[in-house]
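Engineer: what shape does this take:
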Amino acid sequence: METLDSSAIARRLAELKVEHRDLDAAIARLADLPVNDELQLKRLKKRKLMLKDCIARLQSKLIPDLDA
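Structural biologist: As a prediction, the model looks like this:
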């Protein structure tokens, strides 16, 4: 990812958090169905995990570097 300013990172972070929350809700709905699609559930969970990793990377970019 190219170098982004902190406001752009914050906006992208907000977008990813919304998508992550939406996926969580979709996974819960799909899991509650009497007959659910295991492959679809697995794909959604994998996407959710990828989003979580992206969120963590972006959050770490917002933390200023400290000279030790």
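Engineer: when you work out contacts or count neighbours from here on, use the C-alpha atoms and nothing else.
Structural biologist: Will do.
Engineer: pick out the residue nearest the middle of this structure.
Structural biologist: L51 (2.6 Å; CA atoms, centre = their mean).
Engineer: and it, how far from P34?
Structural biologist: Distance, L51 to P34, using CA to CA, to the nearest Å: 27 Å.
Engineer: in terms of secondary structure, what does the top helix by length along the chain contact?
Structural biologist: For the chain, the longest helix by residue count, based on DSSP state H, is helix 6-32. Where contact means 3 or more CA pairs under 8 Å, 6 or more residues apart in numbering; DSSP states H and E, helix 6-32 is packed against helix 38-62.
Engineer: for the comparison step, fold the sequence that follows:
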Amino acid sequence: MEQSHVSALQSKHAGIERQLQDEMNRPLPDLSIVQTLKKRKLRIKEELAHF
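Structural biologist: Down below sits the predicted model:
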């Protein structure tokens, strides 16, 4: 059970990373979107640290 949860979190983390890279590669990145994505990524990373 835990392994599938960890896998799901890692998958989410990777997806957010892709969204973040896409936003940063735009000519005028929306900094509020960047900030939101970074916060989501950090929350997932913190949750992963508990395993």
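Engineer: and the TM-score between them?
Structural biologist: The TM-score (TM-score structural alignment, normalised by the length of the second structure) is 0.94; 51 aligned residues with a CA RMSD of 0.6 Å.
Engineer: is V35 of the first structure in a helix, a strand, or coil?
Structural biologist: Under the three-state scheme (DSSP: H, G, I helix; E, B strand; the rest coil), V35 of the first structure adopts coil.
Engineer: counting neighbours, what do you get for the aligned partner of E15 of the first structure in the second structure?
Structural biologist: Here E15 of the first structure is matched to A8 in the second structure, going by TM-score structural alignment. Other residues within reach of A8 of the second structure by the criterion other CA atoms under 10 Å amount to 12.
Engineer: ditto for E47 of the second structure
Structural biologist: By other CA under 10 Å, 12 other residues sit near E47 of the second structure.
Engineer: who's in contact with the equivalent of it over in the first structure?
Structural biologist: Here E47 of the second structure is matched to C54 in the first structure, going by TM-score structural alignment. Shown in contact with C54 of the first structure (CA atoms under 8 Å, 6 or more residues apart in numbering): L16.
Engineer: how close does D53 of the first structure sit to A31 of the first structure?
Structural biologist: Going from D53 of the first structure to A31 of the first structure by CA to CA gives 23 Å.
Engineer: again, but for E15 of the first structure
Structural biologist: Going from E15 of the first structure to A31 of the first structure by CA to CA gives 24 Å.
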